[in-house]
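Novice: 3D model of this:
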Amino acid sequence: MNPRIEVVAVDSLMVRLFDLIDETNMPWILAASQRLRAAFGARLVELVPSYTTLMVQFDLAPGAARALIDQALEGLRPDTGNAGRRHELPVWYDASVGPELPLLAARSGLGEAGVIRLHSEREYPVFALGFAPGFAFMGLVDERLATPRLATPRKRVAAGSVGIAERQTAAYPAVSPGGWNLIGRTPVRLFDRGREGYSLLQPGDRVRFVAVDRAEFVRLGGDDSPLEAQA
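Specialist: Next up is the predicted model:
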């Protein structure tokens, strides 16, 4: 691996570790994050890990920042001792809250039960946070579930909605517009200003979706209102 440093702004540099998105990237990204935080210390303004890169914002001269990055990443090895936290998110998979579930079932030829099984049997690493506070991009879903974003995004997607876009999956932390293919809903609160770090999920965490029925979903505090009724 040969990290590349790219200019983002006068006080920000992008460290590119990989060119392709892959689940095996995350141990390297986490290891680089730890080294960069230690190297910059109080001079680090912000560090944003993503699928293949880390964005470093700093409070020192750009040349000095480059030197720190080079020094910090020398001999980098994947971090096998820090795999992030593991989360289980209950999901009620149903067409009333996940209107693309029947579409994916027909397109894949798996039926709804097959889609639910494939989506919930994997453990997904969190690649990055973005789009909205607490929105965690995860992957990679089974290739049979891969499907493009909606041609016309919805104006309103319910909080907790679980969706798929290409080979990524995510759950909407709050009501917002969105173009992902919805297949269910989780009752878990993904973003909370009273929580340390705000977002339940962080890059490097691993997530398993667990299928529950409607009664359990409601018992856990989920809103079972059909998506159309919330539009």
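Novice: C-alpha from now on. contacts and neighbour counts both.
Specialist: Will do.
Novice: what packs against the lengthiest helix in the chain?
Specialist: Identified as the longest helix of the chain according to DSSP state H is helix 26-40. If contacts are counted by 3 or more CA pairs under 8 Å, 6 or more residues apart in numbering; DSSP states H and E, helix 26-40 sits against strand 44-49, strand 53-58, helix 62-73.
Novice: out of the ones you listed, which gets nearest to F217?
Specialist: strand 44-49 (32.3 Å; CA to CA).
Novice: residues of that closest one that come out buried?
Specialist: Neighbour-count burial for strand 44-49, counted by 16 or more other CA atoms under 10 Å, picks out L44, L47, P49.
Novice: and R154, how close does it get to S161?
Specialist: Here R154 is placed at a distance of 12 Å from S161 (CA to CA, to the nearest Å).
Novice: nope, M26 is what I was after
Specialist: 25 Å.
Novice: repeat for E46
Specialist: 29 Å.
Novice: what is the burial count for the closest residue to E88 other than its chain neighbours?
Specialist: If the residues on either side of it in the chain are set aside, E88 comes closest to R208, at 4.8 Å by CA to CA, 6 or more residues apart in numbering. The number of residues packed near R208 is 18, by other CA atoms under 10 Å.
Novice: right, and R208 touches L118 too?
Specialist: No: counting by CA atoms under 8 Å, R208 sits too far from L118 to count as a contact (11.3 Å).
Novice: now show me the structure for the sequence below, then we'll compare the two:
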Amino acid sequence: MSADNVYRHFYRTRRLGAAELSDGGGPFGFDITTALEFDFLIERYQCDAIIETGSNAGDTTEYLARAYPNLTIVTCDVVDRYVDLVKRRVGFMPHTHVEKIDSPELIAKFRDRFRCPLYYLDAHWYEAWPLERELSLIENGVVCVDDFNIGNPRFGFDKYKEVECGPDMLGRFIDKIPHYYTNNPDAEYELPCLQNGRRGGKAYFTIGQKHDHMQHHRYFRRHETPRPTAA
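Specialist: The predicted structure follows:
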């Protein structure tokens, strides 16, 4: 998909999550640079599905469903009102699946159905943080971890009970994630980002893929995964 098509679908998506989300809602928190990064990964890795954990009001889900009608779009939430809302937004599209289910269960259910899914890990389950369980289940595909500490003050990240969503978390999986990429704050993008509030950092990596298409692209910065420290 061209940058023009990313632009057209991105800015036509309603921001229904604005009332509850710190970034004001919109696809990818209204950060179009993430949409361009996803588009690059989908095209280069020929992804056949997108599996999103944590749909909230469905702003990102609707964007992905409209932008990629030839891919299976799978999403979930544990809150009834969000599940009902997202079903109303995208449920009529035959390539979408919206489920009320815990995100690790969603991954376990769908992970073997696709050749190369793109996982968008963005689940925030109140007191429970499912990221470690999600990563333990993924054996093949392209992965984006949202709200990741990229070491830049312009980009926010999550922290749960003193555990940071950052490099040390990935270190627990160093055997299958020996290196990772982050979004590059200094990159030149085809489209300007209009999000003037909170932007979330992103970590990207592949599991079970032969080629590394991110290593020479300006959107991404490579990092070696830190080895876990001894207890």
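Novice: TM-score for this pair?
Specialist: Once superposed, the chains reach a TM-score of 0.24 (TM-score structural alignment, normalised by the length of structure 1), with 94 aligned residues with a CA RMSD of 5.9 Å.
Novice: coming back round to it: may I see the buried residues of the longest helix of structure 1?
Specialist: Those would be 26-33, 35-37, 39-40, for helix 26-40 of structure 1 by 16+ other CA under 10 Å.
Novice: including distance to G114 of structure 1, could the residues you listed go into JSON lines?
Specialist: Output for the buried residues of helix 26-40 of structure 1, formatted as JSON lines (distance: CA to CA, whole Å):
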{"residue": "M26", "distance to G114 of structure 1": "28"}
{"residue": "P27", "distance to G114 of structure 1": "30"}
{"residue": "W28", "distance to G114 of structure 1": "33"}
{"residue": "I29", "distance to G114 of structure 1": "33"}
{"residue": "L30", "distance to G114 of structure 1": "33"}
{"residue": "A31", "distance to G114 of structure 1": "36"}
{"residue": "A32", "distance to G114 of structure 1": "38"}
{"residue": "S33", "distance to G114 of structure 1": "37"}
{"residue": "R35", "distance to G114 of structure 1": "42"}
{"residue": "L36", "distance to G114 of structure 1": "43"}
{"residue": "R37", "distance to G114 of structure 1": "43"}
{"residue": "A39", "distance to G114 of structure 1": "47"}
{"residue": "F40", "distance to G114 of structure 1": "48"}
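Novice: okay, and V162 of structure 1 sits in which element?
Specialist: strand 161-165 (DSSP states H and E).
Novice: neighbours of R199 of structure 2, how many?
Specialist: There are 20 residues near R199 of structure 2, going by other CA under 10 Å.
Novice: that one touches G156, doesn't it?
Specialist: Yes: counting by CA under 8 Å, G156 is a contact partner of R199 of structure 2 at 6.0 Å.
Novice: excluding its backbone neighbours, what's nearest F205 of structure 2?
Specialist: Y180 (4.9 Å).
Novice: ok, that neighbour - contacts?
Specialist: When contacts are counted by CA atoms under 8 Å, 6 or more residues apart in numbering, Y180 of structure 2 touches A203, Y204, F205, T206, R222, H223, E224, T225.
Novice: any idea which helix or strand comes after the helix or strand hosting the third one?
Specialist: Take DSSP H and E as the rule and F205 of structure 2 turns out to sit in strand 202-207. Tracing the chain past strand 202-207 of structure 2, the next element assigned as helix or strand by DSSP H and E is strand 220-224.
Novice: and that following strand, what's buried?
Specialist: F220, R221, R222.
Novice: now render those as CSV, adding distance to V163 of structure 2.
Specialist: Below are the buried residues of strand 220-224 of structure 2 laid out as CSV (distance: CA to CA, whole Å):
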residue, distance to V163 of structure 2
F220, 24
R221, 23
R222, 22
